[in-house]
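**Student:** Sequence first, predicted model second:
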Amino acid sequence: MKLKNPLLAVRDMERSKTFYREVLGLHVVMDFGANVTLTGGLCLQTLDTWTDFLGKEAEEIRFGANDSEVYFEEDDFDGFLAHLVGCADVVYVRPPLEHRWGQRVVRLYDPDRHIIEVGENMKSVCRRFRDQGMTPEQIAARMEVPLKFVTGCLR
């Protein structure tokens, strides 16, 4: 068994492609009209074809249930947050935050209220802590990860 691609049903394919391109910098790899694959392997499927596949009515599909998310990592987290300021249609699930292990994240909604999380790359977290003067041992304790993970990230 091999996971291939996560797929999100969307109401308006063009609006969704624009969101993923302008907000997250993803590009269309394959466009079959009703199904689009973006860089990184995320797939979008039109709502009408999705309901047909499932044998359901559109009213039976729930958007914005807040029960899952699509997760991305970003090397330049501060740059990404600055980029979001210029994106007019961004709706935050909540403001950016720093988790107890030190990783900074932001969660936002796509046009169909699927949750998108963008987290600071864990190597970047290690390097940020190193640049603040922490030792690898202190970083491992702060991040709640093995020292071997930290030393690998700091290479």
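**Tutor:** Nice, I can see it.
**Student:** Only C-alpha atoms from now on, for both contacts and neighbour counts.
**Tutor:** Will do.
**Student:** State which strand of the chain is the longest.
**Tutor:** If you go by DSSP state E, the chain has its longest strand at strand 91-98.
**Student:** this is the other structure I want to compare:
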Amino acid sequence: MLVKVWRDDGHGRWAMNFTSLDYVVVIVEDLDRAVKFYTEVLGLPLGHRSGDYAQFYLGTTRLGLYTRAAMSMTLGKPLRGPSPDAPGFEIGFKVSDVDRAFSELTALGASPAAPPTTRAWGQRTAYVRDPDGHLIELAQDLRSS
């Protein structure tokens, strides 16, 4: 897949080509707590960990965890945390059985955010939160009969 993003430089057009989504980084308060959640509750395999950063390999895309303190230093300014009523984003995972996944994850300590619900667009979804309040969507594609 090739995505083109056009930017006007004032003298015409310049194109930048994106070939894939490489990684997403989630900002966390406590890296140990977050790594424990993503490995022990979600069952993701830890790819590597170094200092204030940890990374999981999910097929061709990577999921990183980076501490808020380290990102604040990287950007040179303080960062606010997510608000429970305005999380800003979600991480979505496809599952084969959303009801079972939701039940198992909440039993392992994930905070429930929304129970399994059948959606008009042909999916059954549920939401849990990680220890920092980030939304994690569980999505099951429903087959039409």
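**Tutor:** All right, it came through fine. All figures in this text were calculated on a predicted structure; none of them were measured in a lab.
**Student:** Quick TM-score on the pair, please.
**Tutor:** Superposed pair, TM-score by TM-score structural alignment, normalised by the length of structure 2: 0.75. Supporting alignment: 122 aligned residues with a C-alpha RMSD of 1.7 Å.
**Student:** re earlier: so the longest strand of structure 1 corresponds to what in structure 2?
**Tutor:** The alignment of strand 91-98 of structure 1 onto structure 2 (TM-score structural alignment) spans residues 111-118.
**Student:** how about the matching stretch: buried residues?
**Tutor:** When burial is assessed from 16 or more other C-alpha atoms under 10 Å, stretch 111-118 of structure 2 yields the following buried residues: 111-113, 116, 118.
**Student:** Pull the contacting residues for the aligned partner of Asp48 of structure 1 in structure 2.
**Tutor:** Under the alignment by TM-score structural alignment, Asp48 of structure 1 pairs with Ala69 in structure 2. Contacts of Ala69 of structure 2 were listed using C-alpha atoms under 8 Å, 6 or more residues apart in numbering, and they are 29, 78.
**Student:** how much does the helix or strand hosting Arg100 of structure 2 deviate in direction from strand 111-118?
**Tutor:** Assessed by DSSP states H and E, Arg100 of structure 2 sits inside helix 98-107. Counting by axes from the mean of the first three to the mean of the last three C-alpha atoms, to 10 degrees, helix 98-107 of structure 2 lies at 170 degrees to strand 111-118.
**Student:** Please report the distance of the residue nearest the centre of structure 2 from Ala114 of structure 2.
**Tutor:** Per C-alpha atoms, centre = their mean, the C-alpha nearest to the average position across structure 2 is that of Ile91, at 2.9 Å. Ile91 of structure 2 is 14 Å from Ala114 of structure 2, where distance means C-alpha to C-alpha, to the nearest Å.
**Student:** Then Leu75 of structure 2?
**Tutor:** Per C-alpha to C-alpha, Leu75 of structure 2 is found 33 Å from Ala114 of structure 2.
**Student:** quick one on the thing from earlier: make sure the match of Asp48 of structure 1 is indeed in a strand.
**Tutor:** No: assignment of Ala69 of structure 2 by DSSP: H, G, I helix; E, B strand; the rest coil gives helix, placing it outside any strand.
**Student:** residue ranges of the helices in structure 2, please?
**Tutor:** In order along the chain, structure 2 carries the following helices (DSSP state H): 31-36, 68-75, 98-107.
**Student:** mind putting those in TSV, distance to Gly122 of structure 2 included?
**Tutor:** Output for the helices of structure 2, formatted as TSV (distance: least, C-alpha to C-alpha, whole Å):
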stretch	distance to Gly122 of structure 2
helix 31-36	31
helix 68-75	36
helix 98-107	13
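**Student:** Which one of those helices lies nearest to Val3 of structure 2?
**Tutor:** helix 68-75 (27.2 Å; C-alpha to C-alpha).
**Student:** who touches the match of strand 91-98 of structure 1?
**Tutor:** 98-99, 102, 106, 124-131, 135.
**Student:** what do you get for stretch 54-62 of structure 2?
**Tutor:** Stretch 54-62 of structure 2 has contacts (C-alpha under 8 Å, 6+ apart) with 21-24, 31, 35, 44-49, 63-66.
**Student:** let's see it at 6 Å
**Tutor:** Stretch 54-62 of structure 2 is contacted by residues 22-23, 45-48, 63-65 when judged by C-alpha atoms under 6 Å, 6 or more residues apart in numbering.
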